[in-house]
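Peer 1: here are the coordinates; sequence isn't available:
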């Protein structure tokens, strides 16, 4: 098994944390040439991560995490019961489709210092949207008192935990007090995979 993608990428770190939970140590290719025809043949989006498992090629980080948990038969991370699984996947899909998109402008502006992302109005809207989505997750964690899908740690917490860390670590001009997210990060900090691949530097 081989994982392609630099560990600075939040999406690669999702997969690395999942591997840590599963006791997997895939071969790594840290610095792929994303423009190379050989890489684009693996992923036409020219993005990381890409997983190679024999002749099976898979991209999209959340899909890779699901595949690895299913491959290992880890129903604690990805339940087999339909409703429990749907709850985990709901929060994974929300992370990829909603939470991720909420931070894009602000992250590019404040962390990457992109010259193309310095419009004050768009930045303010981006920061507000990022906080609004963080508050949605905080309310959910207040309801469960533990993790996104309920009382147990699941794959949803792998992808959301990295997102919450990014929200807390980014140099935002203001940040609302969301104690549920602080407690959540404390719980996740008890897991070796999060310490290694989540709390390993900047956002």
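Peer 2: Noted; the coordinates are in hand. If you're wondering where the values come from, they're calculated on a predicted model, not measured in any experiment. Numbering: from 1, shown residues only.
Peer 1: Going by C-alpha atoms from here, please, whenever you check contacts or count neighbours.
Peer 2: Will do.
Peer 1: thought residue 140 was touching residue 151?
Peer 2: No. If you go by Cα atoms under 8 Å, residue 140 and residue 151 don't touch, sitting 11.6 Å apart.
Peer 1: which of these two has more neighbours?
Peer 2: Ranked by neighbour count (other Cα atoms under 10 Å), residue 140 and residue 151 place residue 140 first, with 17 against 11.
Peer 1: Whichever strand or helix holds that one packs against which elements?
Peer 2: Here residue 140 sits within helix 120-144, counting by DSSP states H and E. Here helix 120-144 touches helix 100-110, helix 155-169, helix 179-188, going by 3 or more Cα pairs under 8 Å, 6 or more residues apart in numbering; DSSP states H and E.
Peer 1: can you put those in a markdown table and add distance to residue 23 and mean neighbour count?
Peer 2: A markdown table is the format used below for the helices and strands packed on helix 120-144 (distance: least, Cα to Cα, whole Å; neighbours: other Cα atoms under 10 Å):
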| stretch | distance to residue 23 | mean neighbour count |
| --- | --- | --- |
| helix 100-110 | 27 | 20 |
| helix 155-169 | 15 | 22 |
| helix 179-188 | 17 | 17 |
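Peer 1: Structure two is appended below for comparative analysis:
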């Protein structure tokens, strides 16, 4: 199994952090976007859109980060990162769809109209904060949902969000950022570069 990744982006980081945290037997190939590796004919056969991440498992190619996360979790059940019962799986799917369609878009909206985005984002923060009440992680135990959401919350634009009125989110982010996979995938600009 091989992951093609560009780890400085949240979608790539979520998958890489998951693999690294659980020490899963997945080869991680760091994509060279500067040299347009993602635009080669060979890579376009893996992902026709030329985006990362993408996963190759034998003759099976998969793109879309949340699909990759759940596939890897299913292929490595020893990680115990995703429930197998229908209700538990549906709950994971709900959170992954929420992350993809609501949370991510709300964070991205902050760059253009912070006041409007804050109004629209508040109900999502309130909901996530309530979900984390009495829990260390979104579903109680660490799993794919946490790996899917956190990279957006701690990315550059996510840092612009004021989480101070949501103490459960603040504590959760602090907990997750210290996990092995997140520490290993933290973006560090090259020497002499500025962030």
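Peer 2: Perfect, I can see it now. Note that the structure is a prediction, hence the values are computed from the model and not measured.
Peer 1: circling back to that earlier point, who wins for proximity to residue 10 of structure 1 among the helices and strands packed on helix 120-144 of structure 1?
Peer 2: Closest to residue 10 of structure 1 of those is helix 155-169 (Cα to Cα; 7.0 Å).
Peer 1: hang on, the earlier thing: the helices and strands packed on helix 120-144 of structure 1: which one's closest to residue 65 of structure 1?
Peer 2: Nearest of those (Cα to Cα): helix 155-169, 7.3 Å.
Peer 1: Minimum distance to residue 9 of structure 1: which of the helices and strands packed on helix 120-144 of structure 1 has it?
Peer 2: helix 155-169 (10.6 Å).
Peer 1: chain center to the closest one, what's the gap?
Peer 2: A distance of 6 Å separates the centroid of the chain from that of helix 155-169 of structure 1, by Cα atoms, centre = their mean, to the nearest Å.
Peer 1: which residues touch the residue nearest in space to the middle of structure 1?
Peer 2: Using Cα atoms, centre = their mean, the residue of structure 1 that lies closest to the mean C-alpha position is residue 159, 3.3 Å off. Contact analysis of residue 159 of structure 1 by Cα atoms under 8 Å, 6 or more residues apart in numbering lists 14, 62, 92, 95.
Peer 1: and the equivalent of it over in structure 2, how far is that from residue 59 of structure 2?
Peer 2: Correspondence of residue 159 of structure 1 to structure 2, assessed by TM-score structural alignment: residue 148. Separation of residue 148 of structure 2 from residue 59 of structure 2 (Cα to Cα, to the nearest Å) stands at 25 Å.
Peer 1: likewise residue 168 of structure 2?
Peer 2: According to Cα to Cα, residue 168 of structure 2 stands 42 Å off from residue 59 of structure 2.
Peer 1: can you check residue 127 of structure 2 too?
Peer 2: As judged by Cα to Cα, residue 127 of structure 2 and residue 59 of structure 2 stand 40 Å apart.
Peer 1: For these two, indicate the residue with more neighbours.
Peer 2: residue 127 (11 against 6).
Peer 1: Quick one: map that one onto structure 1.
Peer 2: Here residue 127 of structure 2 is matched to residue 136 in structure 1, going by TM-score structural alignment.
Peer 1: separation between its match and residue 185 of structure 1?
Peer 2: For residue 136 of structure 1, the distance to residue 185 of structure 1 - Cα to Cα - is 16 Å.
Peer 1: With residue 8 of structure 1 instead?
Peer 2: Taking Cα to Cα, one finds residue 8 of structure 1 at 19 Å from residue 185 of structure 1.
Peer 1: Any idea which of the helices and strands packed on helix 120-144 of structure 1 gets closest to residue 78 of structure 1?
Peer 2: helix 155-169 (6.3 Å).
Peer 1: average gap between the closest one and structure 2?
Peer 2: Compared with structure 2 after the fit, helix 155-169 of structure 1 shows a mean deviation of 2.7 Å (mean Cα distance after the TM-score superposition for structure 1).
Peer 1: What is the neighbour count of the nearest residue to residue 135 of structure 1 once chain neighbours are set aside?
Peer 2: Excluding the flanking residues, the one nearest residue 135 of structure 1 by Cα to Cα, 6 or more residues apart in numbering is residue 178, at 7.0 Å. Per other Cα under 10 Å, the neighbour tally for residue 178 of structure 1 reads 15.
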